[in-house]
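Student: Fold the following and give me the result.
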Amino acid sequence: MTWTVIAVIVVVVVIVLAAMSVKVLREYERAVVFRFGRLRPLLGPGPHLLLPLVNQLVRVDLRIVTLTIPPQEIITRDNVPARVNAVVLFQVLDPEKSVMAVENFAVATSQIAQTSLRSVLGRVELDTLLAHRSDLNEDLRATIDIQAVPWGVSVKVVEIKDVEIPESMQRAMAREAEAERERRAKIINAHGELQASEELRQAADTLSRSPASLQLRYLQTLLELGADQNSTVVFPLPMDIIGPFMQKFTGAPVAPPPENRSP
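Tutor: Here you go, the predicted structure:
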């Protein structure tokens, strides 16, 4: 009976050790193995047999990791306080360095991203932060990547998500934008008036050189006034009366109206 129990225990221990010794790595995983504390060759995807009391295995995920940077308090170059958060996408390219060079590469990358966010954005003005975000994203990516390369980590993308500024600054920016729109509207209006005045001057020159055209325009104006449904009373004057006045201002003679001849 005793030998039977011992045999059963041995079989169970062997089965447990065998189950613990078999390690299966997925396609996107690599394993850094230490045998008696010494680094062994990197293991790729597939099943592997490792003695649990002799070997220590550290799995490393090679997929791109999304890291959210919490809001950071920054002061821009023009002394404007702001709260900025961002997202960082990074990937482990060297599993051995990610285990040997740093205790926790994800935490280290997060800390470096936070300090770089405050450092890089603190060197630019608020207008640059709002208008040239893509350039700042690339600057942040390069800054973080340089510091993460020794850990076997490659920073793929850095994106600034939200920029929060004080409410007083938001109102000031709104007033500035409104003033800019008014300035552009005045410039457009001035250009329109200048163009209209030039057209009127050319029309006046044309009419002054053609008295018949001036007389036709006079008659057309009378017809337009008579067509309106209003209470305005118009007393038309003959061209021979207003002709001397027009000649005085335009310098060109005005043709008299045609005489009515009876047959």
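Student: going forward, measure contacts and count neighbours with C-alpha atoms only.
Tutor: Noted.
Student: Now do the helix or strand harbouring L194: distance to the chain's middle.
Tutor: For L194, the element it lies in under DSSP states H and E is helix 167-209. Distance of helix 167-209 from the chain centroid (CA atoms, centre = their mean, to the nearest Å) equals 30 Å.
Student: next SSE after that helix?
Tutor: Toward the C-terminus from helix 167-209 - assigned by DSSP H and E - lies helix 211-227.
Student: Which strands or helices does that following helix pack on?
Tutor: helix 167-209 (3 or more CA pairs under 8 Å, 6 or more residues apart in numbering; DSSP states H and E).
Student: Next, the angle from the helix it packs on to helix 211-227.
Tutor: 120 degrees (axes from the mean of the first three to the mean of the last three CA atoms, to 10 degrees).
Student: by contact count, what packs against helix 167-209?
Tutor: Applying 3+ CA pairs under 8 Å, 6+ apart, one finds that helix 167-209 contacts helix 211-227.
Student: got the buried residues for the helix it packs on?
Tutor: By 16 or more other CA atoms under 10 Å, the buried positions in helix 211-227 come out as P211, L214, Q215.
Student: And for stretch 83-103?
Tutor: So for stretch 83-103, counting by 16+ other CA under 10 Å, buried means 83-99.
Student: Using the three-state scheme, assign the spatially closest residue to A113 that is not a sequence neighbour.
Tutor: Nearest non-adjacent residue to A113, counting by CA to CA, 6 or more residues apart in numbering: I144, 6.0 Å away. State at I144, reduced to three classes by DSSP: H, G, I helix; E, B strand; the rest coil: helix.
Student: Let me know whether I144 touches V155 as I believe.
Tutor: Yes: I144 lies in contact with V155 (CA atoms under 8 Å); the separation is 7.0 Å.
Student: and this one, so I can compare the two:
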Amino acid sequence: MFSSMIIGLIIIISLLFYTIRILREYERGVVFFLGRYQGNKGPGLIILIPGIQQMITVDTRTVVFDVPTQDVISRDNVSVKVNAVVYFRVIEPEKAIIQVENFQQATSQLAQTTLRSVLGQHDLDDMLAARDKLNRDIQTILDKHTDAWGIKVTHVEIKHVDIDESMIRAIAKQAEAERERRAKIIHAEGELQAAEKLLQAAVILAKQPQAIQLRYLQTMSDIASQDKTHTIVFPLPMDLISPLQELIKQQSLAQK
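Tutor: Presented below is the predicted three-dimensional model:
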């Protein structure tokens, strides 16, 4: 009699275990009635009919997983190793269970192939300098393909782009050459601007001869204040030399 009561108690507890389920706030239950999809339940207390109804629990929180390092050949034939991190969440639990066998593994595999495909269409410079755009492109493609699985890919972030040591040296040389090119361009632009200013000054001085004399006196003052030697060479203006040359020329003609 006592053993029968124990067996009955075990049966009741087992039935209660399969009948009563409690789902947390972030959990949803996909319920099947005799193998056919019946609906979603949760969160809270869920009562099932043992043997007739079955429920699969799905976590609807955001899932974060690392995409394993992938060997990628860029559009300019540079071999790099790239890894990334993907954020996604289940928004339609019934699709995540019915449409795909293992939605987490399927999303991971899709992320790996998409990462190689997208990065292979860009140059190495884009991988290093335009990561935000690449992240958005990968996220858009993943979200489009996982929509049929009831999954929303919210964010993709490329973590590391590893390059061979020889390629790092080549990039450093390229950067140095680029800096030298920019320096030469800036120097040339400075020379051009200086030449334009000198031309403007020459035009002004040609229109105002008195300005030449003032500039000459200012130059003499600068030389006197800066030159510490005892000998100073003063340039003579052409205005003083020209009359002397003309006088000498007239005297020579008169003697002839």
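Student: circling back to that earlier point, export the buried residues of helix 211-227 of structure 1 to TSV and tack on distance to A190 of structure 1?
Tutor: Formatted as TSV, the buried residues of helix 211-227 of structure 1 follow (distance: CA to CA, whole Å):
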residue	distance to A190 of structure 1
P211	32
L214	29
Q215	32
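Student: quick check, nearest of these to R123 of structure 1?
Tutor: Among the buried residues of helix 211-227 of structure 1, L214 lies closest to R123 of structure 1 (CA to CA), at 67.8 Å.
Student: Spit out the contact partners of the aligned partner of that closest one in structure 2.
Tutor: Aligned by TM-score structural alignment, L214 of structure 1 pairs with I212 of structure 2. If you count contacts by CA atoms under 8 Å, 6 or more residues apart in numbering, I212 of structure 2 has them with L205.
Student: again, only using 10 Å
Tutor: By CA atoms under 10 Å, 6 or more residues apart in numbering, the contact set of I212 of structure 2 is A202, I204, L205, A206, Q218, P237.
Student: Neighbours of the fourth one, how many?
Tutor: Residues lying near A206 of structure 2 (other CA atoms under 10 Å) number 12.
Student: Next: the first one.
Tutor: Burial of A202 of structure 2 is recorded as 13 neighbouring residues (other CA under 10 Å).
Student: circling back: check the gap between the match of L214 of structure 1 and V58 of structure 2 for me.
Tutor: 90 Å (CA to CA, to the nearest Å).
Student: quick revisit: next, count neighbours for the residue nearest to A113 of structure 1.
Tutor: With other CA under 10 Å as criterion, I144 of structure 1 counts 26.
Student: Translate R77 of structure 1 into the numbering of structure 2.
Tutor: By TM-score structural alignment, R77 of structure 1 lines up with R75.
Student: how about its match, secondary structure?
Tutor: coil.
Student: Just list the residues touching it, thanks.
Tutor: L119, G120, Q121, H122, D123, L124.
Student: Over to T2 of structure 1?
Tutor: Per CA under 10 Å, 6+ apart, neighbours of T2 of structure 1: V8.
Student: try the one 10 residues further on
Tutor: V12 of structure 1 makes contact with I6, A18 under the criterion CA under 10 Å, 6+ apart.
Student: and it, that one's in a strand?
Tutor: No: going by three-state DSSP, the assignment for V12 of structure 1 is helix, not a strand.
Student: Distance check, it against T66 of structure 1.
Tutor: 43 Å.
Student: swap in T143 of structure 1?
Tutor: Taking CA to CA, one finds T143 of structure 1 at 18 Å from T66 of structure 1.
Student: Looking at the two, which is more packed in?
Tutor: Neighbour totals were compared for T143 of structure 1 and T66, and T143 leads with 18 against 13 (other CA under 10 Å).
Student: still on that earlier bit, can you list residues touching both of I144 and V155 of structure 1?
Tutor: In contact with both I144 of structure 1 and V155: V88, T109, using CA under 10 Å, 6+ apart.
Student: Closest one to F36 of structure 1 out of the buried residues of helix 211-227 of structure 1, please.
Tutor: Using CA to CA, those come closest to F36 of structure 1 at L214, 110.3 Å.
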